[in-house]
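In: have a look at this fold, sequence not included:
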């Protein structure tokens, strides 16, 4: 699966902020999103400029720009563990995420956020498997 630039991952309806004078702009995901936009977007959602706070420090729309470590693909996840444990872990993941959700993770269509990775790690620990789960690839993504 190919790497996608950050501009493709900005949700269509994510509100952008064009207040470049705001002291929090370099740390605000809404302002960073304006820099990731391309001409491909005919319409975008923006924060109403009339709502910009005077000092910029108490902005109700501020969203911290933090990237998280996202894992992709489960195809090889269960290859190196005992068959019985692999079957049990797979059943638990399908029960937790649903069949559709599980297969989206499996095929790498959807990334596993840190909480999902922790859940899978715990499934391994519950079976006595000390080896860390490994995924097909990893990326650093913003939490929109």
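Out: Ah, there it is. Being a predicted model, the structure only gives us computed values, none of them experimental. Numbers count the residues shown, from 1 in each chain.

In: C-alpha from now on. contacts and neighbour counts both.
Out: Noted.

In: state the next helix or strand along the chain beyond the lengthiest helix in the chain.
Out: Looking across the chain with DSSP state H, the single longest helix is helix 83-106. Using DSSP states H and E, the helix or strand that follows helix 83-106 in sequence is helix 114-126.

In: give the buried residues for the helix or strand that that following helix is followed by.
Out: Counting by DSSP H and E, the next helix or strand C-terminal to helix 114-126 is strand 137-142. Within strand 137-142, the residues that qualify as buried are residue 141, counting by 16 or more other Cα atoms under 10 Å.

In: coming back round to it: just how off-centre is the longest helix of the chain within its chain?
Out: Computed by Cα atoms, centre = their mean, to the nearest Å, the chain-centroid distance of helix 83-106 equals 20 Å.

In: same check on stretch 75-94?
Out: Relative to its chain's centre, stretch 75-94 lies at 23 Å (Cα atoms, centre = their mean).

In: putting a second one here so we can go through both:
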């Protein structure tokens, strides 16, 4: 899977330390290689991050499967459960505005968030698999 420049979150430090022994397994170095030649400045890791036992800014390359959208997950939910389940999910996702961004697939649901939603359904007695609208593999830039 190839990393594209537009996938890098704004303000995420990249690395240009080509003498690093772990550069092939570091997402920051991989991200640094994607910068367009027209980029004049960016947030970068400095040599001070390197230590004898490694790098304080090292971030491993990891690909995760995210879910995009959940417009159909309440289809089989009983009417008496739906309002409370939606309210709990909205609180978990940070409020109504972000709830709808996640619902429409504008924000990806990380694996931990997907599991929380599955556990919510399970806690109400729903045993059928929770299926999200779409799935995509992306690079993990943050620990969730």
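Out: Cool, the structure landed. The model shown is predicted, which means the values in this text are computed figures rather than measured ones.

In: care to give me the TM-score?
Out: Put the two chains on top of each other and the TM-score (TM-score structural alignment, normalised by the length of the first structure) is 0.83; 138 aligned residues with a Cα RMSD of 2.1 Å.

In: other SSEs contacting the longest helix of the first structure?
Out: Using 3 or more Cα pairs under 8 Å, 6 or more residues apart in numbering; DSSP states H and E, the elements in contact with helix 83-106 of the first structure are helix 114-126.

In: against residue 135 of the first structure, how distant is the corresponding residue of the first structure for residue 125 of the second structure?
Out: Taking TM-score structural alignment, residue 125 of the second structure has residue 128 as its aligned residue in the first structure. In this view, residue 128 of the first structure and residue 135 of the first structure are 19 Å apart by Cα to Cα, to the nearest Å.

In: more neighbours: the two, which one.
Out: residue 135 (19 against 10; other Cα atoms under 10 Å).

In: residue 69 is in contact with the more buried one, correct?
Out: No - with contacts counted by Cα atoms under 8 Å, residue 135 of the first structure stays clear of residue 69, the gap being 11.9 Å.

In: identify the residues contacting the residue of the first structure most remote from its centre.
Out: Distance to the chain centre peaks in the first structure at residue 54, reaching 32.2 Å (criterion: Cα atoms, centre = their mean). Counting by Cα atoms under 8 Å, 6 or more residues apart in numbering, residue 54 of the first structure touches no other residue.

In: so it lies in a strand, does it not?
Out: No - looking at residue 54 of the first structure with DSSP: H, G, I helix; E, B strand; the rest coil, it is coil, so not inside a strand.

In: from residue 43 of the first structure, how far out is it?
Out: To residue 43 of the first structure, residue 54 of the first structure is 27 Å away according to Cα to Cα.

In: before we move on, what about residue 98 of the first structure?
Out: 34 Å.

In: neighbour count for those two, which is higher?
Out: Taking neighbours as other Cα under 10 Å, residue 98 of the first structure and residue 43 compare with residue 98 leading, 13 against 9.

In: for the residue most central in space within the second structure, give me its contacts.
Out: Centroid check for the second structure by Cα atoms, centre = their mean gives residue 110 as the closest residue, at 4.9 Å. Counting by Cα under 8 Å, 6+ apart, residue 110 of the second structure touches 64-67, 144.

In: rerun that using 6 Å as the cut-off
Out: The neighbours of residue 110 of the second structure, taking Cα atoms under 6 Å, 6 or more residues apart in numbering as the test, are residue 66.

In: please report how far the equivalent of residue 86 of the second structure over in the first structure lies from residue 17 of the first structure.
Out: Under the alignment defined by TM-score structural alignment, residue 86 of the second structure corresponds to residue 90 in the first structure. Separation of residue 90 of the first structure from residue 17 of the first structure (Cα to Cα) stands at 42 Å.

In: over to residue 104 of the first structure?
Out: Counting by Cα to Cα, the gap from residue 104 of the first structure to residue 17 of the first structure is 32 Å.

In: looking at these two, which is more packed in?
Out: residue 17 (23 against 18).
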